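J.: here is a sequence together with a model predicted from it:
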Amino acid sequence: MRVGELAARTGVSVRSLRYYEQQHLLTSERSPSGQRHYSESAIGQVRLIQQLYAAGLSSKKIAEFMPCVVDGRATPALLERLAEERTQVEQRITDLVEVRGRLDAVITAATDNMLTGASCRRETST
């Protein structure tokens, strides 16, 4: 199918499909006249790419995962890698909650020791 048909069938813009190719997330064959042609499995690949973007993954990370997609479908290897990614996200969340707790403690201590009427200016370097 041509790029316009793939765009229509997936709800993704032609521009996005071209970007996916530039990022090595999607491949096409070229006709003798230079037109892009995609296999039927490209529909599943595009939908998966969209889901991974919606999950917050970067194009670089998605490109690492795409070899684990066969005929537009996830393989067990992809599911394993996604589970690893989820574990890393959970660790970042834990770390951020800890940082937030430390900031709350600093804010509380600073509030208890606050000077009234004092002003604070941010110094900027030029």
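T.: Noted; the coordinates are in hand. Numbers count the residues shown, from 1 in each chain.

J.: for the rest of this, base every contact and every neighbour count on C-alpha atoms.
T.: Will do.

J.: what's the end-to-end length of stretch 47-63?
T.: For stretch 47-63, the separation between the terminal residues is 14 Å (Cα to Cα, to the nearest Å).

J.: mind checking the SS state of the residue nearest the centre of the chain?
T.: The structure's the chain has its C-alpha centroid closest to residue 57; by Cα atoms, centre = their mean the separation is 2.1 Å. Secondary structure, DSSP: H, G, I helix; E, B strand; the rest coil: residue 57 is coil.

J.: show me the helices in the chain, by range?
T.: 3-10, 14-22, 41-54, 59-65, 76-112 (DSSP state H).

J.: next up, a second structure to put side by side with the first:
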Amino acid sequence: MKIGELSRRTGVPVRLLRYYEAQGLLTSHRSEGGHRHYDPEAPVTVGRIRTLLAAGLPTKVIRELMPCFADDGTRLQACVLDHLRAQYAELDSRIASLTQARTALGDILEASTRALTHA
């Protein structure tokens, strides 16, 4: 299928499909005229990419994970689970940091608002 059809079938803009290809996440074959053609399983591949991006994984990590899908393609092989657990722990750490920053900002806003109302 051509890139326009893949875009229509997946709802992903052509520009992003080209980006995925440039990042090594998606492959195409070029026709003699230079047009991209994708294999029939490309929509499934794009779905996997979108799922992993939505999980907050960077494209570098996704590139490493793409060959590791098992069974029907909805699960990853056990050999990459430690990597996913590390990513999960990193997200927890970032959430904790953001929560602390939010609390600190809230304290500043509250103190500033109180000072203005008592002035």
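T.: Arrived safely, thanks for sending. Just so we're clear, the structure is a prediction, and the values are computed from it rather than from any experiment.

J.: distance check, residue 106 of structure 2 against residue 49 of structure 2.
T.: From residue 106 of structure 2 to residue 49 of structure 2 the distance is 36 Å (Cα to Cα).

J.: for residue 87 of structure 2, see how far away residue 4 of structure 2 is.
T.: Separation of residue 4 of structure 2 from residue 87 of structure 2 (Cα to Cα) stands at 33 Å.

J.: what do you get for residue 59 of structure 2?
T.: Residue 59 of structure 2 sits at a distance of 13 Å from residue 87 of structure 2 (criterion: Cα to Cα).

J.: ditto for residue 93 of structure 2
T.: According to Cα to Cα, residue 93 of structure 2 and residue 87 of structure 2 sit 10 Å apart.

J.: residue contacts, residue 25 of structure 2?
T.: Residue 25 of structure 2 is in contact with 49, 59, 62-63, 66, counting by Cα atoms under 8 Å, 6 or more residues apart in numbering.

J.: can you list which of those residues carry over to structure 1?
T.: Compared against structure 1 with both residues aligned by TM-score structural alignment, their matches' Cα atoms under 8 Å, the contacts of residue 25 of structure 2 retain 49, 59, 63.
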